[in-house]
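In: Only the shape, not the letters, is given here:
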């Protein structure tokens, strides 16, 4: 019997099948006992596999795997790559060593943030930029005049996040020795006759790694990790558990903690690096970059907003709650919150009007509506500005890592 030729989907008709499946979908679907799915970057991803509390507990006590494939990835190559990235982003890409990674942001001409992400220097003139949103038109427009090539490679890379105190032990058992790999550095290995890059990066605020390979080796990588990680109770985690962990780590997410400047409908919703406590990464001496003039003016004149961590009384999570001063005057808004199982505190990330982030922070209250037997009860809970991250264990940066 003659085999039928497999028809490939027409990319021009992508709107007929709007949600793609990642290269790991065969494994994530089999493990998703709750059939809990959500969209991310045009892909269908798992929100919760089986039990949120157990998934979060595994992040802090064992080893976990999270499917990173929907993360948007851009390859930036050419003799002008470093100069281009120095103009685009606020950090100095030319000072980033080959084999290293740094966290960065980029702004519009008004100094308002478009997105944040991680920049990998794969070679002298070879970078990969990973972020939450798609920015190809902006990146291409910004490349005019530079000897550089910018392409999106999201579909060409299969990525997994391996996080938790036992993540190093799992990698070692799988045959990948990364004892000397420092935070924000990467190393290459051979996987099934192809390439695998392991970077010591992550979004949980704990010991962890991110693994990068090609889609055709995705399932090989997944099976290898789960076979090697069985003694450490390795388990897959969904987005909800990751969101708990990133809140404990004080990390921000685009379109949850801030609105990208080019997407905002209301002009007062956009934020600058100063207003998101990200001004520490600005390299003022590298030369001109997008938004520099506006940011210099803001540095001199001050900013109306501050981004802070909050410690809230009680154990009722305060997602999206309004913040008041003296229970009367609205002074801010919470963007992310949870009762942290790790630090046993009711924590939150919030935008607060200055000077209520410091000088006038002694009398802050959060308005929360808690469900009590089918009826909401209004609670005014005392809040205190505190340091971020809420959770920052020494094992996160220990080199070599502990064999837990």
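Out: All right, it came through fine. All values reported here derive from a predicted model rather than from experimental measurement.

In: Could you use CA atoms for every contact and neighbour count after this?
Out: OK.

In: Wait, residue 39 touches residue 22, no?
Out: No: taking contacts as CA atoms under 8 Å, residue 39 lies outside contact range of residue 22: 11.5 Å.

In: any common contacting residues for the two?
Out: Counting by CA atoms under 8 Å, 6 or more residues apart in numbering, the shared contacts of residue 39 and residue 22 are residue 45.

In: Among the two, which residue is more densely surrounded?
Out: residue 22 (21 against 14; other CA atoms under 10 Å).

In: OK, contacts around that one?
Out: For residue 22, counting by CA under 8 Å, 6+ apart, the contacting residues are 43-45, 69-70, 158.

In: Check which helix or strand it maps to.
Out: Following DSSP states H and E, there is no helix or strand that holds residue 22.

In: Take this one as well and set it beside the first:
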């Protein structure tokens, strides 16, 4: 029989298995403003449930500008001559109608027609796409790509992402010097100069409010964060956690995999499976 002392020692020794080790490229900035120390596990990343005050973080979305780290979101780069045909086969919406510089919401199913996941598809060029999702699907995507002249690579760790949401979000981007961002209509995307490189900005979000999502190479993440926070100082920009964002997306009627529906890979009972 194991003594309580041995059990305590074992718990201490194994504690590192419970510690979330992964940090996003924005982690130094997020840690610096994290007053609540309220973290959760987002795909192995240490992500904030709240940062300073859950209620006020929500109001930042609705009355100011809120900055949320979406880097842990799974991201795939899909490119090649057959990229359009491949994605038109595996996702539900007509990809041939998705023009370069546009984004659409879509979903994809297993062979029985049950939903594997949903997400957003960014058409960056005629032959290059970015697919963003909640779950990881690389083996399934690679198997589905057999017969197509297409390359599929996960780029989650290489691409940092921020959601800038709220009524002053456009003013923040304009103040930050992103000339031409006013031309972006809902679900538009474009590239803008940033720190000797480029940042992709789309007029998308998860709040039902005015908002944008920004994607940048991981090594340019901190300079982007600082650029936005400096530009937004007089516009009330605040970093927020997931609890506030989740409240906003519920008000907007936007769904989340394995919260509002069970994905096919996670369903244990047949009656939990969902078709589109």
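Out: That came through, no problem. Remember, predicted model here, so these are calculated numbers, not experimental data.

In: which of the contacts of residue 22 of the first structure count as buried?
Out: Listed as buried from the contacts of residue 22 of the first structure are 43-45, 69-70, 158; burial here means 16 or more other CA atoms under 10 Å.

In: mind giving me TSV with these and columns for distance to residue 229 of the first structure and secondary structure?
Out: As requested, these are exported to TSV (distance: CA to CA, whole Å; DSSP: H, G, I helix; E, B strand; the rest coil):
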residue	distance to residue 229 of the first structure	secondary structure
43	27	strand
44	25	strand
45	22	strand
69	21	coil
70	24	coil
158	19	strand
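
In: Assumed residue 271 of the second structure was part of a helix.
Out: Yes: applying DSSP: H, G, I helix; E, B strand; the rest coil, one finds residue 271 of the second structure inside a helix.

In: Run through the residues that contact the corresponding residue of the second structure for residue 53 of the first structure.
Out: Superposed on the second structure with TM-score structural alignment, residue 53 of the first structure falls opposite residue 55. The contact partners of residue 55 of the second structure, taken as CA under 8 Å, 6+ apart, are residue 244.

In: Enumerate the positions of the biggest strand by length in the second structure that are buried.
Out: Looking across the second structure with DSSP state E, the single longest strand is strand 115-125. The neighbour-count check on strand 115-125 of the second structure (16+ other CA under 10 Å) flags 115-124 as buried.

In: What is that strand packed up against?
Out: On a contact count with 3 or more CA pairs under 8 Å, 6 or more residues apart in numbering; DSSP states H and E, strand 115-125 of the second structure meets strand 102-109, strand 128-133.

In: residues in the first structure matched by the first one, start to end?
Out: When strand 102-109 of the second structure is aligned against the first structure using TM-score structural alignment, it corresponds to residues 100-107.

In: swap in the shortest one?
Out: On the first structure, the counterpart of strand 128-133 of the second structure by TM-score structural alignment is residues 126-131.

In: Return the mean post-superposition distance for the matching stretch against the second structure.
Out: Following the fit onto the second structure, the mean deviation recorded for stretch 126-131 of the first structure is 0.4 Å by mean CA distance after the TM-score superposition for the first structure.

In: Was I right to think residue 102 of the first structure contacts residue 94?
Out: No: Residue 102 of the first structure sits out of contact with residue 94 when judged by CA under 8 Å, with a separation of 11.6 Å.

In: More neighbours: which of these two?
Out: Between residue 102 of the first structure and residue 94, counting by other CA under 10 Å, residue 102 is the more crowded of the two (20 against 17).

In: And the strands in the stretch 251-400 of the first structure, which stretches?
Out: 305-312, 322-325, 329-340, 345-353, 364-371, 376-386 (DSSP state E, counting those that start in this stretch).

In: now the first one against strand 329-340, angle please.
Out: An angle of 50 degrees separates the directions of strand 305-312 of the first structure and strand 329-340 when computed by axes from the mean of the first three to the mean of the last three CA atoms, to 10 degrees.
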